[in-house]
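Trainee: Everything below, folded, please.
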Amino acid sequence: MTDSAQSGSTPDHLALRDLIENWAVWRDAGEWDRFRTVWHPEGRMMATWFQGGFDEFISVNRKGWERGVRILHFLGGSSIDIAGPRAVAQTKMTISQRAAVHDVVCDVVCTGRFYDFFEKRDGRWGMVLRQPIYEKDRLDPVDPDARLTLDAALLARFPEGYRHLAYLQTSIGYVVKADMPGLDGPAVEALYARGRSWLEGHPLLEAAE
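Mentor: Here you go, the predicted structure:
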């Protein structure tokens, strides 16, 4: 039984919400020493362009910053389920990125949810896994008068929820994972099953990377 029916103002709920918000603020601000405190040592980040431990995630983000890569996050409401020392949180979010696509500077915005696995150890909550769910996205030239033609075959390689984000990231050299969870389908159902298993006290089920 989870504690999801409790008020969201309990100390554990507030601590988890702080972690979720700090992740976005500290990551986007490049405050990497503070960002590290959000995670437990084995914490893993899953994203369209990266899958691995949080230390490596920090390293590749730093390198991306040096090349001018800017990926920003904005958060909405959270739903947090707590079962003893474990928790699963879903938080509405947007991911935005600006880059040149076929020599046209574009903004891409992706709407979805962060699906997070947390554990409380020695009185401290920390993130064990972050898996975004990608619901829908769009890509627009920054200059509304610019003409942009996308490669339909490349666009179709990626799921509907993040195909424009993936298109932009591929165009600047990233290898993008093509089977991330979306609004529905087997990938997101498997993620929900992992969340239920985690709250029941089982080891974190592995997912294909």
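Trainee: all contacts plus neighbour counts: C-alpha atoms, from now on.
Mentor: Noted.
Trainee: Show the residue spans covered by the strands in the chain.
Mentor: Along the chain, counting by DSSP state E, strands occupy 39-46, 51-53, 71-83, 86-101, 104-121, 124-141.
Trainee: Would you confirm that His164 contacts Glu135?
Mentor: No. With contacts counted by CA atoms under 8 Å, His164 stays clear of Glu135, the gap being 11.8 Å.
Trainee: Proceed likewise with the subsequent sequence, for comparison:
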Amino acid sequence: MDEQRIAAVVQRWALYRDAGDWDRFAELWHPDGWMSATWFQGPYEEFIRASRKAFADGVRILHFLGGTAADVAGSRAVAQTKMTITQRGVVHDTEVDVVCTGRFYDFFALHEGDWRITHRQPIYETDRMDPVDPSAVLSLDPGRLNRFPVGYRHLAYLQEANGQQVRPGLPGLADEATTRLYREGRAWLLNAV
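Mentor: Have a look, this model is predicted:
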């Protein structure tokens, strides 16, 4: 039952955020909630403010979810959900779609009887960039592209081209950042009440 309730929170996160339903989106977070992403690291309230502004400015970052698996220990849980992030934008005067596939790695805690997200860290496994117009020719700067890990290098390229600062070294398919995240997840569960 806990796994189903946690999976429902994950589903609502994607639906409410992508629809700009900010009030209901805020209800999914623990008061100490923290969001990590390519373009943002900070408290959930600041993430909502930044997302709301970007949404009003026309930025669309859409999420499609696959299955969720959760490990529950008392009042804490860690959930992993297969996901795809799609962002449309302009790179070198060409409209593109970037598709990034990976997992949401979520730390959960019970708060007032409900499961709430305390920390979300995406794991970026692979991505690609495609011109929206299939006849367009797009040439990327290899130096800029290769500054970021394989899992999100095209997403980072697009986001930086549109003025965002992107964090390097985020978890990928199999790297030290992901190993460290798994250790943090195990410790989170071991310290559950």
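Trainee: Would you pull the TM-score for this pair?
Mentor: The TM-score (TM-score structural alignment, normalised by the length of the second structure) is 0.98; 193 aligned residues with a CA RMSD of 1.1 Å.
Trainee: ok so, going back, in JSON lines, list the strands of the first structure along with distance to Glu200 of the first structure and mean neighbour count.
Mentor: Below are the strands of the first structure laid out as JSON lines (distance: least, CA to CA, whole Å; neighbours: other CA atoms under 10 Å):
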{"stretch": "strand 39-46", "distance to Glu200 of the first structure": "19", "mean neighbour count": "18"}
{"stretch": "strand 51-53", "distance to Glu200 of the first structure": "24", "mean neighbour count": "16"}
{"stretch": "strand 71-83", "distance to Glu200 of the first structure": "7", "mean neighbour count": "17"}
{"stretch": "strand 86-101", "distance to Glu200 of the first structure": "9", "mean neighbour count": "20"}
{"stretch": "strand 104-121", "distance to Glu200 of the first structure": "12", "mean neighbour count": "20"}
{"stretch": "strand 124-141", "distance to Glu200 of the first structure": "15", "mean neighbour count": "21"}
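Trainee: With adjacent residues omitted, what lies nearest to the residue nearest the centre of the second structure?
Mentor: Computing the C-alpha centroid of the second structure and ranking residues by CA atoms, centre = their mean puts Pro122 first, at 4.4 Å. The spatial neighbour of Pro122 of the second structure that comes closest, neighbours along the chain excluded (CA to CA, 6 or more residues apart in numbering), is Phe104 at 4.4 Å.
Trainee: where's that neighbour relative to Val132 of the second structure, distance?
Mentor: Distance of Phe104 of the second structure to Val132 of the second structure, given as CA to CA, to the nearest Å: 26 Å.
Trainee: Tell me the residue in the first structure aligned with Thr68 of the second structure.
Mentor: With TM-score structural alignment as the criterion, Thr68 of the second structure lines up with Ser78 in the first structure.
Trainee: gap between its match and Asp103 of the first structure?
Mentor: Applying CA to CA to Ser78 of the first structure and Asp103 of the first structure gives a distance of 38 Å.
Trainee: Check Ser96 of the first structure too.
Mentor: Remark: distance between Ser96 of the first structure and Asp103 of the first structure (CA to CA) = 19 Å.
Trainee: Ser8 of the second structure corresponds to which position in the first structure?
Mentor: Wrong residue type there; residue 8 of the second structure is Ala, not Ser. With TM-score structural alignment as the criterion, Ala8 of the second structure pairs with Asp18.
Trainee: so where in the first structure does stretch 91-103 of the second structure end up aligned?
Mentor: By TM-score structural alignment, stretch 91-103 of the second structure lines up with residues 101-113 in the first structure.
Trainee: What distance do you get for the residue mapped onto Trp125 of the first structure from the second structure to Asn191 of the second structure?
Mentor: Under the alignment (TM-score structural alignment), Trp125 of the first structure maps onto Trp115 of the second structure. Distance of Trp115 of the second structure to Asn191 of the second structure, given as CA to CA: 17 Å.
Trainee: next one: whichever helix in the second structure runs longest to chain centre, how far?
Mentor: Taking DSSP state H as the criterion, the second structure has its longest helix at helix 2-19. Here helix 2-19 of the second structure shows a centroid-to-chain-centroid distance of 13 Å under the convention CA atoms, centre = their mean, to the nearest Å.
Trainee: by how many degrees do it and strand 61-73 diverge?
Mentor: Per axes from the mean of the first three to the mean of the last three CA atoms, to 10 degrees, the angle that helix 2-19 of the second structure makes with strand 61-73 is 160 degrees.
Trainee: who does helix 2-19 of the second structure touch, helix- and strand-wise?
Mentor: helix 22-26, strand 61-73, strand 114-131 (3 or more CA pairs under 8 Å, 6 or more residues apart in numbering; DSSP states H and E).
Trainee: try 7 Å this time
Mentor: Contacts defined by 3 or more CA pairs under 7 Å, 6 or more residues apart in numbering; DSSP states H and E place helix 2-19 of the second structure against helix 22-26, strand 61-73.
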